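Novice: Here you go, sequence then predicted model.
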Amino acid sequence: MLFWTYMLRCADGRYYVGHTDNLEYRIGQHQSGALGGYTGHRRPVELVWSQEVSTRAEALAAERQIKGWSRVKKEALIEGDWDGISRLAKSRSQT
């Protein structure tokens, strides 16, 4: 079974990070408001990034890590800017 860690951009410009074993279905739940919570009042949402992994533990670990990132670092991930992510990680560790 495969799992995904994903990031949504909400209508208010904020980001939501989650994980699931059925990405298409979960995005539909967020889009319809079926899940309520954070995205329920910030629709519509747009999938801006996802990564496939092989275990739920990996997906959850990635979700928790990314949730702790700054907005700028999340946007670097969306853009696939690995140099920027590395630079931002180094600058944070030096503060």
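Specialist: Right, received. Where do you want to start?

Novice: When you work out contacts or count neighbours from here on, use the C-alpha atoms and nothing else.
Specialist: Noted.

Novice: if I look at Leu8, how far off is Asp83?
Specialist: From Leu8 across to Asp83, the span is 22 Å (C-alpha to C-alpha, to the nearest Å).

Novice: The structure to be compared is supplied as follows:
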Amino acid sequence: MKLSYVYILRCSDGTYYTGVTTNLENRIFKHNTGFYPECYTFKRRPLELVFYCEFTDVNLAIVKEKQIKKWSRVKKEALINGDFDSLINLAKKKFDRY
């Protein structure tokens, strides 16, 4: 069974990058060495791996990556810090403006 990983990197400018891969160690190495010059992380090195989780289904990993990418910074930090109880309360809510 091949594992897939969803990961979050903290960039040198304090932003977060979320990605998905089947080879976490190699992907982090490529991010940190600037292997992908057009990637968001290229000019934001050095990078720190702050979160990852394993998936046995790559399709589910891709769905979760896309979901996390839409999250607010605060919600991503709750995930990174393992504050899973706060995640539901940090969902973005849209209210009509009058």
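Specialist: Okay, I see it. From a predicted model like this one, the values you see are computed outputs, not experimental measurements.

Novice: ok so, going back, which one's more surrounded, Leu8 and Asp83 of structure 1?
Specialist: Leu8 (21 against 11; other C-alpha atoms under 10 Å).

Novice: Can you tell me, leaving aside adjacent residues, what's nearest to that one?
Specialist: Distance criterion C-alpha to C-alpha, 6 or more residues apart in numbering; nearest residue to Leu8 of structure 1, sequence neighbours excluded, is Leu47 at 4.5 Å.

Novice: Identify the residues contacting the spatially most central residue of structure 2.
Specialist: Nearest to the mean C-alpha position of structure 2, counting by C-alpha atoms, centre = their mean, stands Thr18 at 2.5 Å. Counting by C-alpha atoms under 8 Å, 6 or more residues apart in numbering, Thr18 of structure 2 makes contact with Val6, Tyr7, Ile8, Leu9, Glu65, Ile68, Lys69.

Novice: show me what contacts the first one?
Specialist: Contacts here follow C-alpha under 8 Å, 6+ apart; on that basis Val6 of structure 2 touches Thr18, Gly19, Val20, Thr21, Tyr52, Cys53, Glu54, Phe55, Ala61, Ile62, Lys64, Glu65.

Novice: Would you mind listing the two of the residues you listed that lie farthest apart?
Specialist: Within the contacts of Val6 of structure 2, two members stand farthest from each other by C-alpha to C-alpha: Thr18 and Phe55, at 15.0 Å.

Novice: Going along the chain, name the helices of structure 2.
Specialist: 24-33, 58-69, 73-80, 84-87 (DSSP state H).

Novice: Any of the contacts of Thr18 of structure 2 buried? List them.
Specialist: Buried members of these, scored by 16 or more other C-alpha atoms under 10 Å, are Val6, Tyr7, Ile8, Leu9, Glu65, Ile68.

Novice: Apart from its neighbours in sequence, what residue is nearest the first one?
Specialist: Spatial nearest neighbour of Val6 of structure 2, excluding adjacent residues (C-alpha to C-alpha, 6+ apart): Val20 at 4.4 Å.
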